[in-house]
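Novice: got a structure for you, letters missing:
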């Protein structure tokens, strides 16, 4: 089989059958309504990209206070579920498959997003340097409030409830967002977790919140329709860990017991990986025994090579899908890619959202 063809072989991610291995990674677009209902163009945006083997939606709030950026969607009210149902219906009508990524931003937030103007919460009271993008402009991140031990089961229950709404909204599964410096990641990494209770200290304790959330979501969906996203090397949102190979190696191994649909790993953000970073990823990868989605810096050739050598089951593409709604076809035919306009990534209307041309139209133009 030619190397490039392997991207277009079908496979299974747990109970989810995918027709190709060019998957759409989650991308925040900040085009939802103020009530966190998906915006009026969301159904078209996702349906345009239904040729992806699987769509993972933009990160979606799992409960009140989970928001960290303006105009991001939620999935904890009937209205939000109804808004997402329009999206899933459109994607399914176009022959696609779609799972929702659920997040809680934790300290990556601001009082203005919190019920009653309360402080954002985190694993520990460790402030994120920099500013939050609020409805009143850029505002400094406050020092978050460390969650009390007895509050954590309530957050787990909110993830469970959001998973139930995801079923009502017609999704094909759920991805738990444990990456990129948001709340679950804040518990996982020792740069932000200074706790001394059962959720802090050892890698086993720091992974506890992730495992409890995953178990709750899996009880709603069945584990074979649930994925988890991790980012062991990503410093985004001020994140660090003293021993990521051990921290995330334990998390990956502990997740094996569920029989998940997949583990989705953000491998690279920006600069090429050093030999040391590659070794960290290798040590984590060898402890995970299920389907593996690779993300970060892949093009068609590198994605095909990762699958062919057995590193990845499939590859997820982010920015390339923003500008190329028909990315699998472009990879298959060698059609040149549209260049993404970064000035339109966040907020706005159709420009830079639903107006990128498909390959056939691009050739006619």
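Specialist: That came in fine, so what should we check first? Quick caveat: nothing in here was measured; it's all calculated off a predicted structure.
Novice: Please make it C-alpha for all contacts and neighbour counts, starting now.
Specialist: Will do.
Novice: Now do the strands in the stretch 1-150 of the chain.
Specialist: 11-13, 16-18, 22-24, 55-61, 98-103, 121-122, 131-134, 137-140, 145-146 (DSSP state E, counting those that start in this stretch).
Novice: Could you look over those strands and pick the most buried one?
Specialist: Comparing the strands of the stretch 1-150 of the chain by mean neighbour count (mean count of other Cα atoms under 10 Å), strand 22-24 ranks first with a mean of 28.
Novice: Looking at the strands of the stretch 1-150 of the chain, spot the one closest to residue 261.
Specialist: For those, the distance to residue 261 is smallest for strand 11-13, at 4.8 Å, taking Cα to Cα.
Novice: contacting residues around that closest one?
Specialist: Contact partners of strand 11-13, identified using Cα atoms under 8 Å, 6 or more residues apart in numbering, comprise 17, 18, 19, 20, 21, 224, 225, 261, 262, 291.
Novice: count of neighbours near residue 85?
Specialist: For residue 85, the tally of surrounding residues (other Cα atoms under 10 Å) stands at 21.
Novice: for the nearest residue to it once chain neighbours are set aside, what are its contacts?
Specialist: Excluding the flanking residues, the one nearest residue 85 by Cα to Cα, 6 or more residues apart in numbering is residue 169, at 4.4 Å. Applying Cα under 8 Å, 6+ apart to residue 169 gives the contacts 81, 82, 83, 84, 85, 88.
Novice: do you know how far residue 154 is from residue 272?
Specialist: To residue 272, residue 154 is 40 Å away according to Cα to Cα, to the nearest Å.
Novice: Actually, residue 217.
Specialist: Distance, residue 217 to residue 272, using Cα to Cα: 34 Å.
Novice: And for residue 57?
Specialist: For residue 57 relative to residue 272 (Cα to Cα), the value is 26 Å.
Novice: Could you do residue 309 as well?
Specialist: Distance, residue 309 to residue 272, by Cα to Cα: 20 Å.
Novice: what do you get for residue 288?
Specialist: With Cα to Cα as the criterion, residue 288 and residue 272 are 23 Å apart.
Novice: neighbour count winner among those two?
Specialist: residue 288 (19 against 11).
Novice: Spell out which residues sit in contact with the more buried one, please.
Specialist: Listed by Cα under 8 Å, 6+ apart, the contact set of residue 288 reads 249, 252, 253, 255, 256, 263.
Novice: Kindly report the same for residue 268.
Specialist: Here residue 268 is in contact with 233, 234, 295, 296, 297 (Cα under 8 Å, 6+ apart).
Novice: change it to 6 Å
Specialist: With contact taken as Cα atoms under 6 Å, 6 or more residues apart in numbering, residue 268 is in contact with residue 296.
Novice: Included below, for side-by-side comparison, is a second structure:
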């Protein structure tokens, strides 16, 4: 069993990575139903939260059925991050996570996210500030380093563990790599093998099949795996991996009926969270992912994007299930 503070997870937990504009409560709901062990909110801007910006505040929404769930914060100011950890703790998540890994320009070039990999002393101060501002376990997600010449993840892991973080998730790329090239898990393994490291180490990057999950588990010895992009339109990947790790056999791919059912559940959660208008609108970006690869699907996609109500969308989804009933994906 893997423990993060007082949070007990499975023997080899599968985590849903925090993803902007993806890992909102409706998406987290369908991932939870399909086997995710621990999930994180979209990353919340500390500057936005301290200003009480509506978008940042809404990202604090969590629900009982999601637990355990962590709120992820990012920012560039040490004191502000501490204050935001205190604010986030009030909504009673299971943990607080700090983003030291986001590589996108408007985050990293403002001194937040992966930018802190260039200033480890400041990263340590910021982490201390967050830890002192909450009663909850604090975890961190980061990358190998800023670039190939500064892969400092082993130093980062030791120093953050020493001040009290309870788990560390490592994406196997540098900030300069963004999401290009193959993720390098060898340095993640070195962190895990370090006799000084006692906290759980989760690997992240390029795990998109049950076979790869088993290979990485056996090769790199991590305590669990965090999955991001491979979950988009594919939340059942968690149960597929769990079944494969347990039995060595692959589950059959989802039928079209199963694919439609999960999409409908996602839509229902979206409407429940955002209301009948915004909930329908927010769901539009997901249809292409749920039905990727279907021949002659464009007319259906256009109808899904244009339909204004749940009833109309439900009717279209039933048509899709019937018309593609013989197909597995």
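Specialist: That came through, no problem. Here the structure is a predicted model, which is why all the values come from computation and not from measurement.
Novice: Including distance to residue 324 of structure 1, could the contacts of strand 11-13 of structure 1 go into CSV?
Specialist: Below are those laid out as CSV (distance: Cα to Cα, whole Å):
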residue, distance to residue 324 of structure 1
17, 23
18, 19
19, 18
20, 16
21, 16
224, 29
225, 27
261, 26
262, 25
291, 26
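Novice: who wins for neighbours among these?
Specialist: The most crowded member of those, judged by other Cα under 10 Å, is residue 262 (28 neighbours).
Novice: for it, what are its contacts?
Specialist: Residue 262 of structure 1 makes contact with 227, 291, 292, according to Cα under 6 Å, 6+ apart.
Novice: ok, of the residues you listed, which one's closest to residue 280 of structure 1?
Specialist: Nearest member of the contacts of residue 262 of structure 1 to residue 280 of structure 1, counting by Cα to Cα, is residue 292, at 15.7 Å.
Novice: Structure 2: which residue goes with that closest one?
Specialist: Counting by TM-score structural alignment, residue 292 of structure 1 corresponds to residue 201 in structure 2.
Novice: count of neighbours near that match?
Specialist: For residue 201 of structure 2, the neighbour count with other Cα under 10 Å is 24.
Novice: Likewise for residue 130 of structure 2?
Specialist: 27.
Novice: Tell me the buried residues in the biggest helix by length in structure 2?
Specialist: Using DSSP state H to define each element, structure 2 has its longest helix at helix 256-274. Using 16 or more other Cα atoms under 10 Å as the test for burial, helix 256-274 of structure 2 gives 256-257, 259-271.
Novice: can you name the two of these that are farthest apart?
Specialist: Pairwise distances across the buried residues of helix 256-274 of structure 2 peak at 22.5 Å for 256 and 271 (criterion: Cα to Cα).
Novice: Straight-line length of stretch 287-300 of structure 2, end to end?
Specialist: End-to-end distance for stretch 287-300 of structure 2, by Cα to Cα: 10 Å.
Novice: among the strands of the stretch 1-150 of structure 1, which is nearest residue 356 of structure 1?
Specialist: Here strand 22-24 is closest among these (Cα to Cα), at 15.8 Å.
Novice: how about the aligned partner of residue 249 of structure 1 in structure 2, what does it touch?
Specialist: Taking TM-score structural alignment, the alignment pairs residue 249 of structure 1 with residue 154 from structure 2. Residues near residue 154 of structure 2 by Cα under 6 Å, 6+ apart: residue 191.
Novice: looking at this, residue 154 of structure 2 is in a helix?
Specialist: Yes - judged by DSSP: H, G, I helix; E, B strand; the rest coil, residue 154 of structure 2 forms part of a helix.
Novice: ok, now how distant is it from residue 160 of structure 2?
Specialist: With distances taken as Cα to Cα, residue 154 of structure 2 is found 10 Å from residue 160 of structure 2.
Novice: again with residue 243 of structure 2
Specialist: 34 Å.
Novice: Equivalent analysis for residue 94 of structure 2, please.
Specialist: Applying Cα to Cα to residue 94 of structure 2 and residue 160 of structure 2 gives a distance of 19 Å.
Novice: One more: residue 87 of structure 2?
Specialist: Separation of residue 87 of structure 2 from residue 160 of structure 2 (Cα to Cα): 22 Å.
Novice: and these two? which has more neighbours close in?
Specialist: A direct count of neighbours by other Cα under 10 Å for residue 87 of structure 2 and residue 160 places residue 160 higher, at 21 against 18.
Novice: Remind me which helix or strand the closest residue to that one other than its chain neighbours belongs to.
Specialist: Spatial nearest neighbour of residue 160 of structure 2, chain neighbours left out: residue 124 (6.4 Å); criterion: Cα to Cα, 6+ apart. Per DSSP states H and E: residue 124 of structure 2 is located in helix 120-132.
Novice: Using JSON lines, lay out the strands of the stretch 1-150 of structure 1 together with distance to residue 317 of structure 1.
Specialist: Shown next, in JSON lines, are these (distance: least, Cα to Cα, whole Å):
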{"stretch": "strand 11-13", "distance to residue 317 of structure 1": "17"}
{"stretch": "strand 16-18", "distance to residue 317 of structure 1": "15"}
{"stretch": "strand 22-24", "distance to residue 317 of structure 1": "5"}
{"stretch": "strand 55-61", "distance to residue 317 of structure 1": "10"}
{"stretch": "strand 98-103", "distance to residue 317 of structure 1": "14"}
{"stretch": "strand 121-122", "distance to residue 317 of structure 1": "29"}
{"stretch": "strand 131-134", "distance to residue 317 of structure 1": "25"}
{"stretch": "strand 137-140", "distance to residue 317 of structure 1": "29"}
{"stretch": "strand 145-146", "distance to residue 317 of structure 1": "34"}
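Novice: so which of those strands gets nearest residue 313 of structure 1?
Specialist: Smallest distance to residue 313 of structure 1 across the strands of the stretch 1-150 of structure 1 (Cα to Cα): 8.2 Å, for strand 11-13.
Novice: Against structure 2, what's the mean shift for the closest one, could you check?
Specialist: Average distance, strand 11-13 of structure 1 versus aligned residues of structure 2 after superposition (mean Cα distance after the TM-score superposition for structure 1): 2.2 Å.
Novice: In structure 2, which residue range corresponds to that strand?
Specialist: Mapped onto structure 2 using TM-score structural alignment, strand 11-13 of structure 1 covers residues 2-4.
Novice: Which position in structure 1 pairs with residue 304 of structure 2?
Specialist: Using TM-score structural alignment, residue 304 of structure 2 pairs with nothing in structure 1.
Novice: thinking again about what came up before, right, and the strands of the stretch 1-150 of structure 1 - which one's nearest residue 206 of structure 1?
Specialist: Per Cα to Cα, nearest to residue 206 of structure 1 of the strands of the stretch 1-150 of structure 1: strand 121-122, 12.6 Å.
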